[in-house]
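Undergrad: only geometry, no sequence info:
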């Protein structure tokens, strides 16, 4: 059967403002397939819309063996979301209908819009959308015109990225409890004479946060040595781990994982003016910018965060401790369940990473939610008002 001329426009439109379109398990994706024809389209069976997701990694490493340098490519792929397919059939009046008609229908010249709806199950455990030069997690909608012969796609160039994030609720008890870590260092006066210890105790108000919220950091230092203390610094760091298919080199397995060096997302620091027994930092706030949520439910791409705290000691090794931090997507509601979160959105843009090398294909640049107007109040204040006035906002990453 002879094919008709290709449509002038064949596109997918998602309903809603562009900066609002962040989806989660349980969300409903609504949109339109838009077709514009300059010549009539021969009779077709209908239109098929498919939502799918993949995780993909790919990177190169060089290894030298007996003076010869080899370039090894690691790559792997897994399914993030099994295809969800909806079929839109067409009436003779060229409008959409859920049930398949008894006859084939052609489309005349002009613009045609066909709505569709896809429901994401709340039971899905989906890794959040992610993009980098070494791997990505992508969800896409693909639309195609379906012919009667085996109901195959006749024209399939309509592809739309869909940002999807995990449901990570930072109100769960696992994430609302404070975390405390201590570190001790004994400074040396000379080769074999030790002075008193220097201790640093770090406490965070909880372990789970959303972008836009603030980590409240309390640090107590005790100096029983003759060393002078310098600055105190806290860094929020991101660790991304990629996995690739095993590759052999001369019959031996080589490393099949690549961990990106820790990137500092944000920092706070101060010069120590220590009074023994008193906090050097008492609920020092570190605001979390727009960043990728924690990803732990993929086998080949994982994203984790740590709060690294450093205490500078003059003429001695610095003290350092790490606290694991989870970045979630359902914001903190405060000490009582009555503190509702007002949902709102903005189109402001902020970079997620520090340098251009961290970006993959910006056509798939994800949108992430963040909390707007977050206000912190110490637990002992038990102030409900401090947690009411924050709103969810979404932000698309952009190059610096």
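TA: Good, I have the coordinates. This is a predicted model, so every value here is computed, not measured.
Undergrad: going forward, measure contacts and count neighbours with C-alpha atoms only.
TA: Will do.
Undergrad: what about the closest residue to residue 210 other than its chain neighbours, distance to residue 296?
TA: The spatial neighbour of residue 210 that comes closest, neighbours along the chain excluded (CA to CA, 6 or more residues apart in numbering), is residue 328 at 4.9 Å. Here the criterion is CA to CA, to the nearest Å. By it, residue 328 lies 12 Å from residue 296.
Undergrad: Structure two is appended below for comparative analysis:
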């Protein structure tokens, strides 16, 4: 029985990224120090999704398979000493979903090879993971180019007997963005009370839902920016920007077990009030028709006319019509947008999208929240990421929580109850 010195799968041109419906070619390489008897040499192309109730556990509770094709490369015989190469080719299905990897589940595509040896002998196995990218074209989503606006009014009591209200309105310039794009955010706060508010915080949130025996939710704050509070009887405006870092796309088309959603949440710490804007993260940017040299988020005037405070407060507060002020920013917590995967060699691969843009190939990067590489349009300068990458097979090194996090609904219960009650 010969000794196997090398047994591996090699993809043509060292590619790692493929599109649905694309052919995938490669070879299985075997190097032997002596003769090896075998019954068959086979290679399989497999795509599946697995979800578990435990963090980084591959004993899947629920699975769904997308494709599983097997080719026989060699029938019963003997391999002589030396190196042997067996070419293969598969056609990826057009319905193959984008690759993804998270703490409670993943979408994996891989090539598996096996040398089936005679009875009582050891079988030899190896595999090679590749990535499928099905780009999300934001232009296919209705009204994606429109501003996203949400407003809420909350009444509250203070100093035991006094009452007031806060009108919080948040507006983003679009409803969808790509990695590296800047979210233009505008917040209007009307403080109709004699009490100063706490600081205002804008957050980019990611919610990943895993369908197991029960739904498991992973809610994360991707980026956060904080502004100062609003003085009593003031109407304040806060303009900020959030850079979209490396993130997996919103929709894993064809996958029913993992759902990815993104939100912009703007909240006041005191009194507690928040609004949530759902957004999409895609791969192909929104086509905006330039109506003017610079497009800005339109001002949305409040439909509520500020009312006078209670008579007993007039003398003490020196009330006058609301002044319009701007809110300065206190802090900005933002992940770096791009990072390259060390040790990976990427070939030129184009997106099948509009070719009227930059003649250069899109820059190939890796998500900080998944193992699927993505393409960024335009000129991009890669910089080190502020958070650790998940790279196979070491994805378990990321610091995921060891218990299932609360659901998005639970985390935002106060905001949802306020919205439903109209307060």
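TA: Structure's in. What do you need? What you are looking at is a predicted structure, and each value in this text was computed from that prediction instead of being measured.
Undergrad: what's the TM-score here?
TA: Scored by TM-score structural alignment, normalised by the length of the first structure, the superposition of the two chains gives a TM-score of 0.66; 318 aligned residues with a CA RMSD of 3.8 Å.
Undergrad: Tell me the spacing between the residue nearest to residue 210 of the first structure and residue 275 of the first structure.
TA: Separation of residue 328 of the first structure from residue 275 of the first structure (CA to CA) stands at 36 Å.
Undergrad: sorry, back to before: comparing residue 328 and residue 296 of the first structure, which residue is more hemmed in?
TA: Remark: of residue 328 of the first structure and residue 296, residue 328 carries more neighbours, 26 against 15, as counted by other CA atoms under 10 Å.
Undergrad: how about residue 141 of the first structure, what's its match in the second structure?
TA: Aligning on TM-score structural alignment places residue 141 of the first structure opposite residue 111 in the second structure.
Undergrad: Helix, strand or coil: sort out its match for me.
TA: Counting by DSSP: H, G, I helix; E, B strand; the rest coil, the backbone at residue 111 of the second structure sits in strand.
Undergrad: Residue 284 of the first structure: how many residues sit nearby?
TA: Number of residues near residue 284 of the first structure (other CA under 10 Å) recorded here: 17.
Undergrad: Tell me which helix or strand it sits in.
TA: Here residue 284 of the first structure, judged by DSSP states H and E, is contained in strand 281-287.
Undergrad: re earlier: what sits against the match of residue 141 of the first structure?
TA: By CA atoms under 8 Å, 6 or more residues apart in numbering, the residues touching residue 111 of the second structure are 9, 43-46, 127-130.
Undergrad: Residue 62 of the first structure against residue 74, yeah?
TA: No - assessed by CA atoms under 8 Å, residue 62 of the first structure is found out of contact with residue 74, at 11.0 Å.
Undergrad: So for those two, which residue has more residues nearby?
TA: Neighbours per residue (other CA under 10 Å) separate residue 62 of the first structure from residue 74, with residue 74 holding more: 21 against 10.
Undergrad: what about the residue lying closest to that one once chain neighbours are set aside, distance to residue 256 of the first structure?
TA: Leaving aside its chain neighbours, residue 74 of the first structure sits nearest to residue 244 (4.9 Å; criterion: CA to CA, 6+ apart). Distance, residue 244 of the first structure to residue 256 of the first structure, by CA to CA: 5 Å.
Undergrad: what do you get for residue 183 of the first structure?
TA: Counting by CA to CA, the gap from residue 183 of the first structure to residue 256 of the first structure is 34 Å.
Undergrad: Also residue 86 of the first structure?
TA: Going from residue 86 of the first structure to residue 256 of the first structure by CA to CA gives 38 Å.
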